[in-house]
Each structure stands twice: as structure tokens, then as C-alpha cells.
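K.L.:
For reference, the sequence and a predicted model appear below.
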Amino acid sequence: MITAQTFRKLALAFEEAEELPHFDKASFRIKKKIFATLNETQQRATLKLSENDQSIFSLYGDKTAVYPVPNKWGKQGWTQFLLNKVEEEFLNDALMAAYCEVAPKHLASKYNML
């Protein structure tokens, strides 16, 4: 199980990432763009992925662990991860993809796996 503290540590490890409030959640941003949010009460993170990355990460073994946000937000790549159902390494890979999706090219290129 991934704790909120572990999620924060992973999300803030990316260069220039910062945590700011976003309504009743914590958001993780790069250059004012949100790449992830954390809902501690529901132990759920929501990440901004590309359409391709969303389809890949949604293949995770337990279909209730990773899934697109319902409605238009999901069609824009927003994907939910239940922290008590995913492994840390898997979540870190997803966070890296989300960070690279919204970060400026000069920052994303430091992490991009391609």
C-alpha cells in the first residue's frame, strides 16, 4: 500500500515539481500545470497521461486499480490510481509519464524514457 507521504515523495522528486492546494485535494505541478492530484481521504491519485499512456497503464492487472476518470476528463487523459492497489514502482513510472506530459521539453527530456 502506498501512503500519501510516499506519493508526495515520488511526485516531488521531479525537477521543479511543487505541491499546491487544488480544491479539497493536493495538486502536484510543474510550471503551474497540474500533472497529478492526491485525494488522501479516498487514497486515490489522479494523473494526467497521454491517451497512449492511459491505455497502457489501464492494463494493470486489477481493473479496479487504474482506470480513466469518467466523462470528458478521462478522455483528456486523466486517470485514477487507487494507492492501496498499485505497486510503488508502477506508480512512479506513471508519475514520470504524467510529469513528462505537461513539463516543458527541456525538463521532460531529463526523464523521458524514449
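P.N.:
Good, I have the coordinates. Owing to the predicted nature of the structure, the values given are computational and were not obtained by experimental measurement.

K.L.:
rest of the way, CA atoms for contacts and neighbours
P.N.:
Noted.

K.L.:
residues making contact with the helix or strand hosting Tyr67?
P.N.:
Assigned by DSSP states H and E, Tyr67 belongs to strand 66-68. With CA atoms under 8 Å, 6 or more residues apart in numbering as the contact definition, strand 66-68 has outside contacts at 54, 57-60, 74-75, 77-82.

K.L.:
another one to put next to it:
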Amino acid sequence: MVDIKTFKQLALSFAGVEEQPHFEKSSFRVKKKIFATHAPDSNVICVKLTEIDQSVFCAFDKTIIYPVNNKWGKQGWTLVDLQQVRKDMLKDILTTAYTGVSSPKKK
């Protein structure tokens, strides 16, 4: 289990990350691009992964890490249950999401 404070510390530990409001949620951004969001009073976060990374992490346990249940999920947006995820797994997920958003796009 990971608490919200630990999640925020991990998300903000990457270079250039800022926490900003995003509708009713907090978003964590690098280069003005969102890689994670968190709604207040929720133990679930949402991260931006590639479709391949999403399938790899979801294969671990779909009750803990699972795609958003709509078109956003098909684009890699993935939910993570903080009450069940291990801290080391969360750090890997956040690192992957951050790297995917912060790295230059390949042509």
C-alpha cells in the first residue's frame, strides 16, 4: 500500500515535474504534458503509458493496475490502486509514464 503523500513525493521527484490543477484533479506534468493525475479523496491514480507498457503492467494484476474503461484506456491511460500496489511497482510505473511523456517523440 502507498499513501497519497508518498505518491506525490514520488511523482514530484522527477526532473521538471510540476503539480497543477486539472479539472477536479491534481495533475503531474513535465514539459506541460500530463503523466499522472489524482482525484482528491481517491486511492486510485491515473497514469499515461504506451499501449505496450500498459499491457505489461496490467499483466501483473488487473485488480491493481488496469486500463481506463473507455477510449482513453485504449490510448494508454491506466488506473493504479494505491491501496494494493507495492511502492517499488508504483515507482516503476511512474518512471515509465514520466519517461514516455518527457522523451522526444521519434519520427
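P.N.:
It's in. All values derive from a computational prediction rather than experimental measurement.

K.L.:
returning to that earlier point: and the contacts of strand 66-68 of the first structure, which are buried?
P.N.:
Gln54, Phe57, Ser58, Gly74, Gly77, Trp78, Thr79, Gln80, Phe81, Leu82 (16 or more other CA atoms under 10 Å).

K.L.:
And those, which is closest to Thr46 of the first structure?
P.N.:
When those are ranked by distance to Thr46 of the first structure (CA to CA), Gln80 comes first, at 4.4 Å.

K.L.:
Now do the SS call for the closest one.
P.N.:
Here Gln80 of the first structure is recorded as strand under DSSP: H, G, I helix; E, B strand; the rest coil.

K.L.:
Lys71 of the second structure pairs with which position in the first structure?
P.N.:
Matched across to the first structure, Lys71 of the second structure falls on Lys72, judged by TM-score structural alignment.

K.L.:
Report the two of the buried ones among the contacts of strand 66-68 of the first structure separated the most.
P.N.:
So, those by CA to CA: farthest apart are Gly77 and Leu82, at 16.2 Å.

K.L.:
And the residue nearest the centre of the first structure, which helix or strand is it part of?
P.N.:
Centroid-nearest residue in the first structure, with CA atoms, centre = their mean: Leu47, separated by 3.0 Å. Using DSSP H and E, Leu47 of the first structure falls within strand 44-48.

K.L.:
try Gln83 of the second structure
P.N.:
Element membership of Gln83 of the second structure [criterion: DSSP H and E] is none; it lies in no helix or strand.

K.L.:
List the contacts of the longest helix along the first structure.
P.N.:
With secondary structure taken from DSSP state H, the first structure has its longest helix at helix 88-102. For helix 88-102 of the first structure, the external contacting residues (CA under 8 Å, 6+ apart) are 2, 10-11, 14, 30, 33-36, 47-50, 53, 57, 81, 107-109, 111-112.

K.L.:
What mean distance separates that helix from the matching residues in the second structure?
P.N.:
Compared with the second structure after the fit, helix 88-102 of the first structure shows a mean deviation of 0.5 Å (mean CA distance after the TM-score superposition for the first structure).

K.L.:
Relative to the second structure, which residues correspond to that helix?
P.N.:
Against the second structure, the aligned range for helix 88-102 of the first structure is residues 87-101 (TM-score structural alignment).
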